[in-house]
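Undergrad: Can you look at this prediction? I've put the sequence above it.
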Amino acid sequence: MKYLLILISFLFAMEVSASSPSYQVGFTQTQIGKESDRPVPVTLWYPTADQSPVTQVAENSVFLGTSVIQEATPQAGHFPLVLLSHGYRGSWRNLNWLATRLVQDGYIVAGVDHIGTTFYSHDKEAAQQWWQRPRDLTRTLDWLLASPTWQDAIDQHRISAIGHSLGGWTVMLLAGAQTDPVQLLAQYNRYPNPRITAVIDEMDLTQKAPSDASNLQDSRIQKIVSLDLGLARGLSTDSLKTLSTPALLLSAGIDIGDLDEKLETGFLAEHIPLLKRRYKTYSEALHFSFMQLCKEGAEAILEEESPGDGIVCRDGESTRTALHDDMYHDISAFLQQDVY
């Protein structure tokens, strides 16, 4: 009995140790392609052994930030890489919570701001070059793998991409999905929604990509995670049926007035081969539950500033903190699995 208790105590200690953050979070921002027509703002979170000074990033009157060490020295080692893509009119801040947790567990994370469809840039001409969104991530990956600072720190056999909302659609294109304008119009005429129609019109998604962007797949990316994506029904069923990149498909179970998740993420799950995807719905999550934590009273502040915006901080009966715990558990487990 004594030896059994010792073994249980040892295993418990191992579990606690494995779940405890191993790394401090370094943080830096840059811009690649400054001289090009489409510069890409890049935010980097990475493991560091530095201990101070700790500051808060992505904090404002509504949202909670996270603790990082700005311009910290990168930790020596070889780490998996995760690329992040934000949603329509979002920014790197939206998945800052996820990036921080990943780094604590030993990942390098790079998030981009997609010019034309960010909170700070609503340029319609840039937004209509919709194929540039996945290219932003590919260009960021090119830059990282050529950088003297990052190339040796990245495990090139463990590169993944995660996107929320329109970011989920973006990483699907990186995985090999292709758009089908004819199918898109037919599907969203069948399931009309004013907000989806507005995005389709603003981004001119009925146009085909130029010939040099007809295939946006990046074979260096071994896994993708889609967080409650939209516009799924505009991705050709033929390309989904032949998808070879493993995909984790996560969705929100509470409809906020867009299409039901079964008509979006469920559409992907229906057509992607079963052995190439995992599919889960969080019954207490809304679309914005995948974003950063809101402060107490944030919903009222947003409603006062712009009626209707308070929904960004609304969840089901579960707290957003609890939802994030569940989401991170599922994402982390998927990323750690061997490629299948």
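TA: Arrived safely, thanks for sending.

Undergrad: Please make it C-alpha for all contacts and neighbour counts, starting now.
TA: OK.

Undergrad: and Leu248, what is it in contact with?
TA: 224-226, 277-279, 331, 334 (CA atoms under 8 Å, 6 or more residues apart in numbering).

Undergrad: what's the burial count for Thr245?
TA: Close neighbours of Thr245, defined as other CA atoms under 10 Å, add up to 23.

Undergrad: which residues in this protein form strands?
TA: Counting by DSSP state E, one finds strands in the chain at the ranges 24-32, 40-48, 55-57, 66-70, 79-85, 108-112, 154-164, 223-227, 247-252, 277-282.

Undergrad: Go through stretch 309-326 and flag the buried ones.
TA: If you call a residue buried by 16 or more other CA atoms under 10 Å, then stretch 309-326 has these buried ones: 310-316, 320, 323-324.

Undergrad: Can you measure across it, start residue to end residue?
TA: 25 Å (CA to CA, to the nearest Å).

Undergrad: what about versus this one:
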Amino acid sequence: MFKKLIFILLYIYPLFALAQDQIGERTFAFNDTARHRPLKTEVWYPTNDTRKPDSIPGYPFIHIPTVRNASLPSGVHQLILISHGTGGGRMTLEWLADALVQKGFIVAAVDHWGNTYDNKIAIDFVTPWERPQDISFVLTQLLNDKDFAPLIDKNRIGAAGFSIGGYTVIALAGGQISMDALNKFSQTPQGVKEFTLPEFPGLKKAFNPADVEASFKNCPDLKDNRIKAFFAMCPAVGQGFTNRDQLKRITSPVYIVGAQSDSIAPIKTNAIHYQNLIKGSKIYIVPGKAAHYTFLNEGTEAAKHGAGPFLNDDPSVNRHEVHQQVAKIAVDFFATTLK
């Protein structure tokens, strides 16, 4: 009996414990044909699959290796939808997905069509109201998927977003942006600075304003009542909101995180501005020299060379520690609000 116990402790339990910590990953090629928007989506989930996690040669981000197409978990789980920043991609907030999955959540992140690092379409950089529709479409697809629908607790769904993805989740919560307010702000010195995007140099000359106006007028109601909690990191386009009436429909919990030294979406006109207008919202500002792109994945040493602020921070900033801190806030927020 004693020898059997020793065998279990030394050989069986470590394998079981390892399996419990595994992250499964699947890629979906959704397509919103009504809006002509392919929406590639990455889904991460807890798994007991004992296969060795995949190693991706040349992968530029530090992350927890996953088991591709791993066996699915049992029971039902909270689902968190993630919206990336402008010119980013579905994999750029993998640090947050990892932290959530390790606590039992299923996480889905979408590539917003025309607004990713490898697919830049000018009009899709200036029509942010398309993005909440992407999230709602993907949510519908997952809730109809034969594999994942049974795993998702339909009453415990949340959304998290970074930068313009932060606006995306606020719009899903019920925020209604003003095109006039955005236009007026864009003419100010601060507006010119905020709308000059490093991800798309020369953007202002690359689209037709009439097309943007038409897109805005044809936009449906973006509030998605299926989503119950919202986590916005360094939210952008805050100056499209000038009064509380534009955000009065938000009744679900909202948590906002900003960075003290954010020069892309400065906290005064964005994170703090949103928090002042959204009744009952909570806020945390990462102090010191943490900046906008500190919220992107950590890069490998090889990837950092030539990547500028996207993967490199002020020497006083430990990106890994910022991620750990913000991930804990997010996990606690969703665990509390999606009981």
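TA: Looks like it came in fine. What you see is a predicted model; the values in this text were computed from it and never measured.

Undergrad: In the second structure, what residue corresponds to Glu296 of the first structure?
TA: Correspondence of Glu296 of the first structure to the second structure, assessed by TM-score structural alignment: Glu301.

Undergrad: Could you report the separation of that match from Phe61 of the second structure?
TA: Glu301 of the second structure is 9 Å from Phe61 of the second structure, by CA to CA.

Undergrad: equivalent range in the second structure for stretch 63-71 of the first structure?
TA: Under the criterion TM-score structural alignment, stretch 63-71 of the first structure matches residues 61-69.

Undergrad: got the contact list for the closest residue to Val126 of the second structure other than its chain neighbours?
TA: Closest residue to Val126 of the second structure apart from its sequence neighbours, by CA to CA, 6 or more residues apart in numbering: Val212 at 7.1 Å. Val212 of the second structure makes contacts with 123, 126-127, as judged by CA under 8 Å, 6+ apart.

Undergrad: any idea how far the residue nearest the centre of the first structure lies from Thr28 of the first structure?
TA: The C-alpha lying nearest the average C-alpha coordinate of the first structure belongs to Gly163 (CA atoms, centre = their mean; 2.7 Å). Gly163 of the first structure sits 20 Å away from Thr28 of the first structure, going by CA to CA.

Undergrad: Please apply the same query to Leu144 of the first structure.
TA: The separation that Leu144 of the first structure has from Thr28 of the first structure, given CA to CA, amounts to 13 Å.

Undergrad: same question, Val199 of the first structure
TA: 31 Å.

Undergrad: which residue ranges form the helices in the stretch 151-300 of the first structure?
TA: 166-174, 181-190, 194-203, 237-241, 265-271, 298-305 (DSSP state H, counting those that start in this stretch).

Undergrad: Out of the ones you listed, which one sits most buried?
TA: helix 166-174 (a mean of 28; mean count of other CA atoms under 10 Å).

Undergrad: what residue of the first structure takes the place of Ile157 of the second structure?
TA: So Ile157 of the second structure corresponds to Ile159, using TM-score structural alignment.

Undergrad: which residues touch its match?
TA: 80-83, 220-223.

Undergrad: rewinding a little: now the match of stretch 63-71 of the first structure, how far from the chain's geometric center?
TA: Computed by CA atoms, centre = their mean, to the nearest Å, the chain-centroid distance of stretch 61-69 of the second structure equals 17 Å.

Undergrad: Also stretch 161-177 of the first structure?
TA: 8 Å.

Undergrad: Give the burial count for the equivalent of Thr27 of the second structure over in the first structure, as a bare number.
TA: Following TM-score structural alignment, the counterpart assigned to Thr27 of the second structure within the first structure is Gln29. When neighbours are defined as other CA under 10 Å, Gln29 of the first structure has 14 of them.

Undergrad: Pull the contacting residues for the closest residue in space to Gln29 of the first structure that isn't next to it in sequence.
TA: Nearest non-adjacent residue to Gln29 of the first structure, counting by CA to CA, 6+ apart: Thr43, 4.5 Å away. Residues counted as contacts of Thr43 of the first structure (CA under 8 Å, 6+ apart) are 27-30, 92, 110-112.

Undergrad: Show me what Thr43 of the first structure aligns to in the second structure.
TA: By TM-score structural alignment, Thr43 of the first structure lines up with Glu42.

Undergrad: where's its match relative to Glu94 of the second structure, distance?
TA: 10 Å.

Undergrad: before we move on, back to that, show me which of Leu144 and Thr28 of the first structure is the more surrounded one.
TA: Legend: neighbour count by other CA under 10 Å for Leu144 of the first structure and Thr28, higher for Leu144 (18 against 15).

Undergrad: can you tell me which residues contact the equivalent of the more buried one over in the second structure?
TA: Matched to the second structure by TM-score structural alignment, Leu144 of the first structure sits across from Leu142. Leu142 of the second structure makes contacts with 148-149, as judged by CA under 8 Å, 6+ apart.

Undergrad: re earlier: so how far is Ala99 of the first structure from the match of Ile157 of the second structure?
TA: 14 Å.
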